[in-house]
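Enquirer: This is a predicted model, with the sequence first.
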Amino acid sequence: MTAQARQLAAMIRESWSPGRPFVVGIDGRSGVGKSTLSARVGEILGEDCRVIGGDDFYTGGTPQDWDARSPAEKAAHCLDWRRQHAVLSALRRGEEASWHPFDWDAFDGSLHTTATFARPARVVVLDCVYSCRPELAGLLDLRVLVETDPTRRRERLRARDGDDWQATWIQRWEEAEDFYFGQVVTRAGFDLVVTT
């Protein structure tokens, strides 16, 4: 994935302009390599780049809350785009941003009491599925869709989540991603498609 990261970093360097941060959404299904690509772009760009992880903004609630929702509701409420909007807006204005990340250890809907802070940089990358949703489109200078072979994606999910990933994954998450990429933001709605 290093070659793809170098190409994306080069494209970003060619596109940024002085005056305000260049904001990139890196979107794609779970397991396609978004976080790896985002991290490598961040390493290449160094101090010029801030990578914001979307998992901090999870708002899907408990597994029981999530399971009770329709695919459209899951896609709409998985991540708190309003808080993401506030963070990206502040960074785009050249201001420091802060937010309280979701408490994954408690997993009861609560947020950490300690805030996370991000100082502005020439490039801001929002790394998560749903990062290029319409509500954030006005803040994004580049919308990137990351794709990979379905077999490779399943292997990555198994490596990340263990052998029981398939038992709960399709029921809990896949239908939300199917709705999002089929109805909310289709492939044609991205500026760039990167295959990992």
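Expert: That came through, no problem.

Enquirer: use CA for all of it now, contacts and neighbours both
Expert: Fine.

Enquirer: Are we agreed that Gly60 is in a strand?
Expert: No: using DSSP: H, G, I helix; E, B strand; the rest coil, the assignment for Gly60 is coil, not a strand.

Enquirer: Would you check how far apart it and Ala118 are?
Expert: Look at Gly60 and Ala118: by C-alpha to C-alpha, to the nearest Å, they are 24 Å apart.

Enquirer: who's more crowded, those two?
Expert: In this comparison of Gly60 against Ala118, neighbours counted by other C-alpha atoms under 10 Å, the higher total goes to Gly60 at 22 against 17.

Enquirer: Is the more buried one in contact with Leu79, as I believe?
Expert: Yes: proximity of Gly60 to Leu79 meets the contact threshold set by C-alpha atoms under 8 Å, at 6.8 Å.

Enquirer: dropping in the other structure now:
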Amino acid sequence: MPSRSTDGFDAAIDEAARRVREAADALAPVGARATSGAPNAVLIDGQSGAGKTTLAARLRELWAGPVEVVALDDVYPGWDGLAAGAEAARAQILVPWSEGGDAAWRRWDWGRSAPGDERLTRADASLIIEGSGVLTAASAAYAPIRVWLDSPEAARRERALTRDGDAYRPHWERWAAQERSHLERDHPRSLATLIVDVP
């Protein structure tokens, strides 16, 4: 698939999307979903600004058949909630979905700093969950395609702060510390089936 621009970021994300789609096409679903044509799961992890949301959006465009995309930004319970949000996504979304059931979960309302409206992730669609912290030993067991995006800190920071501006700027280091804890505790790169270098 041709990249959308000559920019190295776009080219890397487009290549990653192509490789994920190839991996999904080659996989037979496992566990409770081991039937021909059944949906599959993809986890996308990486530090802030690495391109997770962009990759998930490109995959949604390319996906054959129905697909649900869950952004952990909708699950984290606030600025100190990286680990809690990742575990909530595993327990409340990934596990019931992997067992063939719809997954009901609550979106985090950042404006009110409280749980928000209920969301439903359909059992009959493939599932893509993207967000820092999503890839752990516990979650990896439920997703045959696991992506780690590597990107230099300066580039990540510029992208993240361009995207979220003043809302994120005061929290950058607070969030980065949680990401570093995730890297040390969970070793997500070692759990990935696909590692992508993003400029």
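Expert: Cool, the structure landed. Computed from a predicted structure; not experimentally measured.

Enquirer: Name the nearest residue to the spatially most central residue of structure 2, sequence neighbours excluded.
Expert: Here the mean C-alpha position of structure 2 is nearest to the C-alpha of Glu130 (C-alpha atoms, centre = their mean), at a distance of 1.1 Å. Excluding its sequence neighbours, the residue lying closest to Glu130 of structure 2 (C-alpha to C-alpha, 6 or more residues apart in numbering) is Ile44, at 4.6 Å.

Enquirer: Show me what that neighbour lines up with in structure 1.
Expert: When structure 1 is aligned by TM-score structural alignment, Ile44 of structure 2 is paired with Ile26.

Enquirer: go on, Ala141 of structure 2?
Expert: Ala141 of structure 2 maps onto Gly138 in structure 1 when the alignment is built from TM-score structural alignment.

Enquirer: Could you report the neighbour count for its match?
Expert: By other C-alpha under 10 Å, 11 other residues sit near Gly138 of structure 1.

Enquirer: and it, helix, strand or coil?
Expert: The three-state assignment at Gly138 of structure 1 reads helix, by three-state DSSP.

Enquirer: With Thr196 of structure 1 as the reference, measure out to it.
Expert: As it turns out, when the distance is counted by C-alpha to C-alpha, Gly138 of structure 1 lies 27 Å from Thr196 of structure 1.

Enquirer: What about the residue mapped onto Ser38 of structure 1 from structure 2, how many residues nearby?
Expert: When structure 2 is aligned by TM-score structural alignment, the residue opposite Ser38 of structure 1 is Ala56. Each residue near Ala56 of structure 2 was counted by other C-alpha under 10 Å, and the total is 24.

Enquirer: what does the one 10 residues further on give?
Expert: Burial measure for Pro66 of structure 2: 12 neighbouring residues, criterion other C-alpha under 10 Å.

Enquirer: Check the one 5 residues further on too.
Expert: Applying the criterion other C-alpha under 10 Å, we find 19 residues in the vicinity of Ala71 of structure 2.

Enquirer: Skipping adjacent residues, who's closest to it in space?
Expert: The spatial neighbour of Ala71 of structure 2 that comes closest, neighbours along the chain excluded (C-alpha to C-alpha, 6+ apart), is Glu130 at 5.1 Å.

Enquirer: now do Ala192 of structure 2
Expert: Arg146 (4.7 Å).

Enquirer: Show me where structure 2 has its strands.
Expert: Using DSSP state E, the strands of structure 2 run over residues 41-46, 67-71, 103-109, 114-121, 126-130, 145-150, 194-197.

Enquirer: quick one, which of the ones you listed is nearest to Arg174 of structure 2?
Expert: Proximity to Arg174 of structure 2 (C-alpha to C-alpha) singles out strand 41-46 among these, at 16.1 Å.
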